[in-house]
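K.L.:
using only what follows, build the 3D model:
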Amino acid sequence: MGVVRQLRQISADDAGVDIAFRADVHAGLSQRQKAIPARWFYDATGSALFEDITALPEYYPTRSETDLLTRHAAEMAAAIGPHRAVVELGSGSSTKTPLLLEAIDPAAYVPVDISGDFLRDSAQALADRFPALAIYPVEADFTQRVDLPREICPLPKLGFFPGSTIGNMVARTAIDLLRNWRAALGDGSLMLIGVDRIKDIALLERAYDDPAGVTAAFNLNLLERINRELGGTIPVENFSHRAIWNDVHARIEMHLVAACAMDFTVDGRSYTMAKGETIHSENSHKYGPRDANLLLRAGGWTPIATWDDADPGFALILAEATEFRSAP
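P.N.:
Here you go, the predicted model:
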């Protein structure tokens, strides 16, 4: 069947700018600790840079997850069962997706991604590889409510959330997202989710601050995007990339650091930054086994199987939708 059609669920203004992007940038730059949500990394340029990051020798998560999908495909297929509609959250280029699709014989595939250009290209590549599979791309922010294609509503569903993207969110946001997708995927659904484990700090910091500077370019592209889409005058050359381990919150933090005091505008609004001040652009939380299971249970999912990569420490967890119960 191939690509059936692409659904777009993003609200844009008259200039074609995502309304939520504009709102998040202004809100984030107005805070005492400036911060912009990590999902706005992923315009076409940012998505391409992230794919480059996944191929770096320092960036272990993609290799670890791919290895898990390859080595345990038969076990996963037995636990998941055939003929489910696979709904992938934040699909990107879908490089790991064929390993799952080949193993489980799905009824349909729904990639959900915020970057429309990347979504179209990856959906077409998968359609070429799986010509009999019905593919319904949805251009949407998966952290918000997403209406699934009506054609898959009667089908049992598998949510696929790879790459440890859940780690980009603080606990309360992650739980809200898991609950939203529990409701969207419905009773009888499953979720296969990637989580990164706590490990050696030096290994973690190298993974998010590679010597080639690809991660730095990915981080700085957020400022370039603001300038491109929101008429910003941010002097990008006056910022540098920083990745640090925050032991209290068990996460890597990425920041954009001002090298000097500066003034700039975005959308005609004025902002000021002092030397050394930062824009907090990403979190990447790491989880112990109990932490990850607790997070899933709080989000409405009961873990039923775990595949772990002991070195350098990454896991794929299969969870089933917890039955909704009325309050006594």
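K.L.:
C-alpha from now on. contacts and neighbour counts both.
P.N.:
Noted.
K.L.:
pull the longest helix from the chain.
P.N.:
When the chain is parsed with DSSP state H, its longest helix is helix 214-230.
K.L.:
downstream neighbour of that helix in the secondary structure list?
P.N.:
Helices and strands here follow DSSP states H and E; after helix 214-230, the next one along the chain is strand 239-246.
K.L.:
tell me the buried residues in that next one?
P.N.:
Going by neighbour count (16 or more other C-alpha atoms under 10 Å), the buried part of strand 239-246 is F239, S240, H241, R242, A243, I244, W245.
K.L.:
contact partners of the next helix or strand after it?
P.N.:
Remark: after strand 239-246, the chain's next helix or strand is strand 251-258, criterion DSSP H and E. Defining contact as C-alpha atoms under 8 Å, 6 or more residues apart in numbering, one finds that strand 251-258 is touched by 204-205, 208, 219-220, 238-246, 273-286.
K.L.:
with stretch 163-175 instead?
P.N.:
38, 61-62, 65, 193-196, 282-286, 295-296, 298-299.
K.L.:
which parts of the longest helix of the chain are buried?
P.N.:
By neighbour count on 16+ other C-alpha under 10 Å, the buried set for helix 214-230 is 214-227, 229-230.
K.L.:
can you check stretch 201-208 too?
P.N.:
Within stretch 201-208, the residues that qualify as buried by neighbour count (16+ other C-alpha under 10 Å) are L204, E205, R206, A207, Y208.
K.L.:
of the residues you listed, closest to A321?
P.N.:
Using C-alpha to C-alpha, L204 comes nearest to A321 of those, at 31.5 Å.
K.L.:
which elements pack onto the strand or helix carrying the closest one?
P.N.:
Element membership for L204 (DSSP H and E) is helix 201-207. In terms of contacts (3 or more C-alpha pairs under 8 Å, 6 or more residues apart in numbering; DSSP states H and E), helix 201-207 is packed against strand 239-246.
K.L.:
next one: A184 from G159, what distance?
P.N.:
The spacing between A184 and G159, counted by C-alpha to C-alpha, to the nearest Å, is 10 Å.
K.L.:
want to put them side by side, so please do this one too:
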Amino acid sequence: MQQLHPSIHSKDLPSFTDPLHLRKDHDSDPPSDSEEYSSSASDSGFSSSSPPTLQLSDHGDASTLSESSRDPIPRNMTVLDIRSKSVESMADSAHLARVVAQTLSTRETVFPASSARFDAEQNGKRAFNNYNNNTAGVSTPIQDVLVRSIPTLVLYDDNGLDIFNDITHVDEYYITNAEMQIFKDKSDEIAQAHVGNNGVLIELGVGSMRKTRYLLDAIVSQNKSVTYYALDLSAQSLTQSLQPLALQFPSIKFVGLLGTYDDSLLYIKDHLARDNGSTRTLLWLGTSIGNTTRKEAAEFLERVKRLAMQDGDVLLCGIDRRNDASVVKTAYDDPKGVTRAFILNGLRHVERIFGGETGELFPLSKFEYVSLYNADLGRHEAYYRSLEKQRVEVDVDSLPHVFEFEEGELIFIEYSIKYDAEDIKRLMDQSGLRWAKEWLDQTERYSLHCFAK
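P.N.:
This next block holds a predicted model:
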């Protein structure tokens, strides 16, 4: 998926984003019970700070072993580097710097009047046109305004992935537990009906190893043989996530795909041979679909259908529902501040993208995390708010860029879009996929859908 962000329309940029497939929430220690969560950004850049050792695999690509891991790669596991070598690839930090410079230089993302109303209701803040509380002593009424943006992808450096893993252990973040409960209760049914023997399982994003284990266990218990492909943009994440699974399930072949959504779709289309009678089961879990607009989600699903699926193949897609506003708001603005640390880490990553030092370009004391749930539009919205008038200067490709932020100015960073039944029906109509099945968690807040070609 390579459209960075709804605000990017330049023909010179990739046409679809890659943000949330980077999320992982495998087993790890949850955050402490302290009132405020704190996590200092690591010094790693867009890739791992400890680059993995690359060994030639029998596929002719790169098989990956983390330097931090002393265990050898299991025989049933391979990691392939399928990243595009294009200079416009979002896996390229220099290109990412150009994109961030462009999105920070222009106000192209709509901040709706309804969002301003919810900001006032939920956060006690009122967004004003031109971001000023008054002009000549007169308040400007709430209305739609255009704001700058930063690609959502910057949230998912290695440190961001670690913090997001902590988010999935926060009680208020109901999504992970809901999806885990569905897989725990329904994996036997899913494996029986939707995973063929000698078939292929493809996860678009490493996802939760906790919930993936349930499905793999069901597959093995049914004596089925499958090859499991897992996508991520971090070699470190792929190795750390797949290695324990490969050891636990030696009868399953594990293949890590190091690249973007678009890279994976092209790899599936060009390199994944289909045996007679074999099926493909694709997984797009967590809140991944929610981090694109509804139009972008439909376009991406159409591309998955066209490039990676044949008649009879299915896509299992996790979708968060339009829940009570207070429940959603708290899930993305938890009392311990874990999500706040995750969002603010994105500014640390932007600094490194621009070659700055910690706190040099975007001091966190001068920005705050703005979380709001827009019930009218059915989406959670995340922004940075500049707490004072400030000026930031950076060089990209030896060209100077100056960003001048007003006090109170918003910078968009991420949507988390929710769906009701009508939204899903429109999604199917626009993507050309067929809705086949739905599984709800016990609270009926979250659902897993089976879309078929």
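K.L.:
now what about the TM-score between them?
P.N.:
TM-score of the superposed chains, computed with TM-score structural alignment, normalised by the length of structure 1, equals 0.90; 319 aligned residues with a C-alpha RMSD of 2.1 Å.
K.L.:
related to what we said a few turns ago, in structure 2, what stretch matches the longest helix of structure 1?
P.N.:
Counting by TM-score structural alignment, helix 214-230 of structure 1 falls onto residues 338-354 of structure 2.
K.L.:
sorry, back to before: just the contacts of stretch 163-175 of structure 1: which are in strands?
P.N.:
Taking DSSP state E, the ones among the contacts of stretch 163-175 of structure 1 that sit in strands are I193, G194, V195, D196, E282, N283, S284, H285.
K.L.:
returning to that earlier point: Q9 of structure 1: which of the buried residues of helix 214-230 of structure 1 is nearest?
P.N.:
E229 (18.9 Å).
K.L.:
got a list of what the closest one touches?
P.N.:
Contacts of E229 of structure 1 by C-alpha under 8 Å, 6+ apart are V17.
K.L.:
against D263 of structure 1, how distant is it?
P.N.:
Distance check for E229 of structure 1 against D263 of structure 1: by C-alpha to C-alpha, it reads 19 Å.
K.L.:
what do you get for I104 of structure 1?
P.N.:
Distance check for I104 of structure 1 against D263 of structure 1: by C-alpha to C-alpha, it reads 54 Å.
K.L.:
what does P235 of structure 1 give?
P.N.:
P235 of structure 1 is 9 Å from D263 of structure 1, where distance means C-alpha to C-alpha.
K.L.:
likewise for Y60 of structure 1?
P.N.:
Computed as C-alpha to C-alpha, the Y60 of structure 1 to D263 of structure 1 distance reads 38 Å.
K.L.:
comparing those two, which residue is more hemmed in?
P.N.:
Neighbours per residue, other C-alpha atoms under 10 Å: of Y60 of structure 1 and D263, the larger number sits with Y60, 21 against 12.
K.L.:
what lines up with the more buried one in structure 2?
P.N.:
Using TM-score structural alignment, the partner of Y60 of structure 1 in structure 2 is Y174.
K.L.:
contacting residues around the nearest residue to that match once chain neighbours are set aside?
P.N.:
If the residues on either side of it in the chain are set aside, Y174 of structure 2 comes closest to A331, at 6.8 Å by C-alpha to C-alpha, 6 or more residues apart in numbering. Listed by C-alpha under 8 Å, 6+ apart, the contact partners of A331 of structure 2 are E172, Y173, Y174.
K.L.:
could you dump those to TSV with distance to Y156 of structure 2?
P.N.:
What follows is the contacts of A331 of structure 2, written out as TSV (distance: C-alpha to C-alpha, whole Å):
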residue	distance to Y156 of structure 2
E172	21
Y173	18
Y174	20
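K.L.:
among the residues you listed, which ones are in helices?
P.N.:
Those of the contacts of A331 of structure 2 mapping onto helices are Y174, per DSSP H.
K.L.:
can you tell me which of the contacts of A331 of structure 2 carry over to structure 1?
P.N.:
Retained in structure 1 by both residues aligned by TM-score structural alignment, their matches' C-alpha atoms under 8 Å are the following of those: E172, Y173, Y174.
K.L.:
my guess is the second one contacts K329. True?
P.N.:
No - with the criterion set as C-alpha atoms under 8 Å, Y173 of structure 2 and K329 do not qualify as a contacting pair; they are 9.8 Å apart.
K.L.:
the helix or strand F118 of structure 2 falls within maps to which residues in structure 1?
P.N.:
Secondary structure assignment for F118 of structure 2, by DSSP H and E: helix 113-123. Aligned by TM-score structural alignment, helix 113-123 of structure 2 corresponds to no residues of structure 1.
K.L.:
list the buried residues of that helix.
P.N.:
In helix 113-123 of structure 2, counting by 16+ other C-alpha under 10 Å, buried: A113, S114, S115, A116, R117, F118, D119, Q122.
K.L.:
any idea how far the first one is from L282 of structure 2?
P.N.:
In other words, A113 of structure 2. Computed as C-alpha to C-alpha, the A113 of structure 2 to L282 of structure 2 distance reads 38 Å.
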